[in-house]
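Undergrad: sharing a model prediction with you, sequence too.
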Amino acid sequence: MYKSKLIKLLSLLTPEESRMFYKFIRSVFYQNNANVVRLYEYLRKYYPDFPEKKLQKELVFEKLFPGRTYSLNTLAALMSKMVRLLQEFLLILDLRSDQFEREKRLVRIYGQRNQYDLFEKGTRELLDQLVSSETPSLINTIALNHQLYFHPLHNKYDPEDDSLENLMDALDQYFVLEKMRYGIALMSKQKILTHPYKWKLMEAVREGSSDIISPILFQLYTIAFALLEEKRSVNFKSFEKLFFEHIQDLDNRDKSLLYFTGLNYANGQVNAGKTAFSPIALKWYQDGLTNNLLLDNQKMDETTFGNIVTYGCREKEYAWTKNFISFYQVLLEDETREAVVTYNLALLHFSLQEFDKALAILNNYSFPEKDQPKARLTIIRTLFELFLKDQDYYDVLISNIRSFEMVISRNSFFE
């Protein structure tokens, strides 16, 4: 039971949701099996850790059915029932968190049950909400106008009705935007994997859509494609200026796609030896932090964390880099945080030419296998710098070089 789907789903719940679920399963509207309630009463005692020794199936069965012969089928049926209830509970929570989606579904129910007055009024109110929204949802605009125009009781030839025209306008915008968004994502993937793909309609979208979507957005995507295609005529500075001038006006998806296109371009230029892009890349990372663009589910990838430290050290922004490590380390994954922070602190001391401190940090921490190569290599770099000042470090430097060769030869990462 410890690794079961049931325990995985229960682990998703917050403490408040766990209490709410207890009320949920005791509602006769959702289920009337007292054994399901008893199963949850047993399991919730061990939330959120759910220790394996307390979740042995035989033990759980004995707690639920004292004196009865163990039956895997009986327990499995209860677990399946609770999984279905948990799934329904999570769906309800998700729906409750989205007021617009709830209203949209309610309006659709009115339409399906031929309450046309309520349906039409509710649909038009939702469309008005979309028009007044700072970032209107095109897919919702399409769906609502579709269900309004094609409802059997709707007067399709009312001269005042523009639902079909609005649908077509939204559809054009949606198609162009999604084609550009997915096009940028696909082209970025192709640069890494050289994955062949036969483009369809892309040229038509890129060449003939300036009057369909926002001129600023069209211009940004046009330059973004040019950056990915590495056209010589591309002006990165104009892209950078335009993007950050309008960043607050962009939809979150556009903001993210365009940001990472620019950031990856700057990183690529640095990797190609164009060191003038190093301060630019650092500035993009700093702006990404400011605009919350570098987090995924409120977590920061260790590669991103390391890149920021590397650029900060390269540009001698030592105080800023130290503060970054201190402030943002909490956003790293729990299982990798200590190793990532330890290595990057050592890198900071190395850049400050505090070689003794860097060496002490690296030597006193046992890095996981995947981090061994870079940690060992940094130790060698540190020892070399110390050797340049004191030749007594020669033997230990050579010893570490030979040890590094052995690490590389047996490290599964390089197999």
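TA: Arrived safely. Numbers count the residues shown, from 1 in each chain.

Undergrad: contacts and neighbour counts: CA atoms only from here.
TA: Will do.

Undergrad: isn't residue 189 up against residue 196?
TA: No - in this structure, residue 189 is not within contact of residue 196 by Cα atoms under 8 Å, at 10.1 Å.

Undergrad: okay, now residue 45: neighbour count?
TA: By other Cα atoms under 10 Å, 11 other residues sit near residue 45.

Undergrad: secondary structure class for it?
TA: Counting by DSSP: H, G, I helix; E, B strand; the rest coil, the backbone at residue 45 sits in helix.

Undergrad: tell me how far residue 352 lies from residue 330.
TA: Separation of residue 352 from residue 330 (Cα to Cα, to the nearest Å) stands at 24 Å.

Undergrad: which element is residue 280 on?
TA: Using DSSP states H and E, residue 280 sits within helix 278-290.

Undergrad: before we move on, back to that, more neighbours: which of residue 189 and residue 196?
TA: Taking other Cα under 10 Å, residue 189 and residue 196 do not tie; residue 189 has more neighbours (12 against 8).

Undergrad: ok but the more buried one is inside a helix, no?
TA: Yes - counting by three-state DSSP, residue 189 is part of a helix.

Undergrad: do you know how far it is from residue 307?
TA: To residue 307, residue 189 is 20 Å away according to Cα to Cα.

Undergrad: how far away is residue 87 from residue 36?
TA: 14 Å.

Undergrad: pull out the buried positions in the helix holding residue 280.
TA: Across helix 278-290, burial judged by 16 or more other Cα atoms under 10 Å covers 278-286, 288.

Undergrad: next up, a structure to set beside the first:
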Amino acid sequence: MNNTIDNTKLAGVLKTLDKAGRLAAKRFLESPYFNSSKELLVLYKEILRLQEKNKPLDKVYLWGKIVKGNTYNDLRFRKYCSDLSKLMERFLAQQAFEEDEVQQKVFLLKKISQQEQKADKLANSIVTYSDKMMEDYPYRDTSYYLYQYLLQKSYYELENFSTKRGVKSNIEEISNYLDWFYLGEKLRLITEAESRKQLKSHEYKLSFVSEISYLTKKHFTDLENLPHIEIYYQIIQILSETEADDNYYKLKDLIAKNAHYFPRDVAVDELYGAAQNYCVKKINLGERKFLNELFELFKLQIQQNILLSEGKLSPWYFRNIIVVALRLGEYDWTEEFINEYKSHLPEEHRDNAVTYNLAQLYFYQKKYNLVIQQLQFVEYDDISYNLNSKTILMATYYELDEIEALYSLTDTFRTYLSRQRKLKRLPPSKIEDYLHLIRFIRRLIKFIPGDKNGLSKLKKDVKATKGVVNANWLLEKIAELER
């Protein structure tokens, strides 16, 4: 018999609760409306106490706390755990319900409509309040149209329109909101499936894809001022067409005007994310003007104050913005951006992110001594920072003609990569990409200006080798030696 409940659903759920959640759950269990068992409250408190001390959730010990003086009964103890687990599920559902004011009104209207004696004054008050609430609803994404559909359906049931054949009902509103919800949500799911297909080559069988696209295109002018439909339709165009620049510019314009109608995460990840991915695809095809477009998309998010999520900025996003700005020569802008947003980085990643990105800035500014000051004695916990910082350091030593330091670094870097290979912390292909860089740098520093045949062979090898890290920099240095 397993003597603990550490790996049970109940223990897992309780472990996810933060301080506020634990207090709210305690109040929930103390309410006689939800729970009449004192034993379950004791069991809840004791499990939390043991979890906070990282002690095992011993069954016999817990039994002794809730049923004092009785011999352990496994069947009864499992029943206590099952009952508490169900109450925790109900608590989480109750929390979600209380956070969704619209759904509260929908269920309230439904309950009023089901009663034989309707509370007319209450119903009228709720209808008026719900209408005002939806006027003030901050978003115009699919959730808005779903809520409107549910509320309109509740009004229909409240008025008992099904029995009032001679009275004009709100069936038109019900139908319109349902159509606008369905069409927008379906388009959103199509874009999600297409994005995943392109990223991971996963296939999804969605119904009515061609029909939805046809209907949207046919009625597009009638769907103006419905940004959740317009935007996702344009995303589908840039995902499904090879040359879709016109659709990209339409999408960019729509997002710029309507991003505030969507929750922040949706606006950044889905809407701006789709536009950014299109720019990256075009940049990889050699169309440099889309580097400017990508930078514009980042700046739009800053202007619209949606870059931060709960006051925090992802270190990955922070770095991507800086890379694009540096490639465009926006050095002053980059420095201002680092200084303004570094305090918004998660504290555990802040030092690494700031140190590395400042080093990047100094490298582009050709302040090579400052690069070395930033990176020479830093060993990052994060593998990607380690790889990138060593890459920048190698290029810096080359620019300063510090050949001995460069040889030493290539040796230590190779050892580091070998260690990562043994620990299986990096894919073999990624390790090879960095090893190619090391090999080409060591070949590069052996050349003297004017060795055209050797340099031509090196250039050919760099171009022919797939995935070489910092390949553009290598080609630039080869070109300098060829002059």
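TA: Nice, I can see it. Since we're looking at a predicted model, the values are computed, not measured.

Undergrad: once they're superposed, tell me the TM-score.
TA: Here the TM-score for the pair of chains, by TM-score structural alignment, normalised by the length of the first structure, is 0.79; 408 aligned residues with a Cα RMSD of 3.8 Å.

Undergrad: which of residue 87 and residue 36 of the first structure has more residues huddled nearby?
TA: Neighbour count, other Cα under 10 Å: between residue 87 of the first structure and residue 36, residue 36 has more, with 22 against 13.

Undergrad: list the contacts of that one.
TA: Going by Cα atoms under 8 Å, 6 or more residues apart in numbering, residue 36 of the first structure touches 25, 78-79, 81-82.

Undergrad: what residue in the second structure is paired with it?
TA: Under the alignment defined by TM-score structural alignment, residue 36 of the first structure is paired with residue 40 of the second structure.

Undergrad: quick check, residue 1 of the first structure in contact with residue 43.
TA: No - the criterion here is Cα under 8 Å, and residue 1 of the first structure misses it with residue 43 at 10.6 Å.

Undergrad: what helix or strand is the closest residue to residue 264 of the second structure other than its chain neighbours located in?
TA: Once flanking residues are discounted, residue 264 of the second structure sits nearest to residue 306: 5.9 Å by Cα to Cα, 6 or more residues apart in numbering. Per DSSP H and E, residue 306 of the second structure falls between elements, in no helix or strand.

Undergrad: wait, residue 306 of the second structure sits on residue 272?
TA: No - counting by Cα under 8 Å, residue 306 of the second structure stays clear of residue 272, with 10.6 Å between them.

Undergrad: for those two, indicate the residue with more neighbours.
TA: Looking at residue 306 of the second structure and residue 272 with other Cα under 10 Å, you find the greater number of neighbours at residue 272, namely 23 against 18.

Undergrad: what's that one aligned with over in the first structure?
TA: Per TM-score structural alignment, residue 272 of the second structure is aligned with residue 259.

Undergrad: same check, this time on residue 104 of the second structure
TA: Residue 104 of the second structure maps onto residue 102 in the first structure, by TM-score structural alignment.

Undergrad: okay, and its match sits in which element?
TA: Judged by DSSP H and E, residue 102 of the first structure forms part of helix 99-112.

Undergrad: and if you look at residue 123 of the first structure?
TA: Using DSSP H and E, residue 123 of the first structure sits in helix 116-132.

Undergrad: so where is stretch 436-453 of the second structure in the first structure?
TA: The counterpart of stretch 436-453 of the second structure in the first structure, using TM-score structural alignment, is absent.

Undergrad: most distant residue from the middle of the second structure?
TA: Distance from the centre of the second structure peaks at residue 69, with 51.7 Å (Cα atoms, centre = their mean).

Undergrad: A helix includes that residue, no?
TA: No - according to three-state DSSP, residue 69 of the second structure belongs to no helix; its state is coil.

Undergrad: quick one: it from residue 50 of the second structure, how far?
TA: Plainly put, residue 69 of the second structure is 21 Å away from residue 50 of the second structure if you go by Cα to Cα.

Undergrad: same check, this time on residue 15 of the second structure
TA: Where residue 50 of the second structure is concerned, residue 15 of the second structure sits at a distance of 11 Å (Cα to Cα).

Undergrad: burial count for the counterpart of residue 411 of the second structure in the first structure?
TA: Residue 411 of the second structure maps onto residue 399 in the first structure when the alignment is built from TM-score structural alignment. Residue 399 of the first structure: 11 surrounding residues under other Cα under 10 Å.

Undergrad: host element of residue 399 of the first structure?
TA: Counting by DSSP H and E, residue 399 of the first structure is part of helix 394-410.

Undergrad: compared with the second structure, how much does that helix deviate?
TA: Compared with the second structure after fitting, helix 394-410 of the first structure has a mean deviation of 3.4 Å; criterion: mean Cα distance after the TM-score superposition for the first structure.

Undergrad: stretch 171-178 of the first structure too?
TA: On superposition with the second structure, the mean distance recorded for stretch 171-178 of the first structure (mean Cα distance after the TM-score superposition for the first structure) is 2.2 Å.

Undergrad: now that stretch: buried residues?
TA: Under the neighbour-count criterion of 16+ other Cα under 10 Å, stretch 171-178 of the first structure has 171, 173-174, 176-177 buried.

Undergrad: quick one: contacts of that stretch?
TA: Applying Cα under 8 Å, 6+ apart, the contact partners of stretch 171-178 of the first structure are 138-139, 142, 205, 209, 212-213.

Undergrad: distance to residue 132 of the first structure added to the buried residues of helix 278-290 of the first structure, as a markdown table?
TA: Formatted as a markdown table, these follow (distance: Cα to Cα, whole Å):
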| residue | distance to residue 132 of the first structure |
| --- | --- |
| 278 | 42 |
| 279 | 40 |
| 280 | 37 |
| 281 | 37 |
| 282 | 37 |
| 283 | 34 |
| 284 | 32 |
| 285 | 33 |
| 286 | 32 |
| 288 | 28 |
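
Undergrad: let me know the closest of the residues you listed to residue 181 of the first structure.
TA: Of all the buried residues of helix 278-290 of the first structure, residue 181 of the first structure sits closest to residue 288, with 19.2 Å by Cα to Cα.
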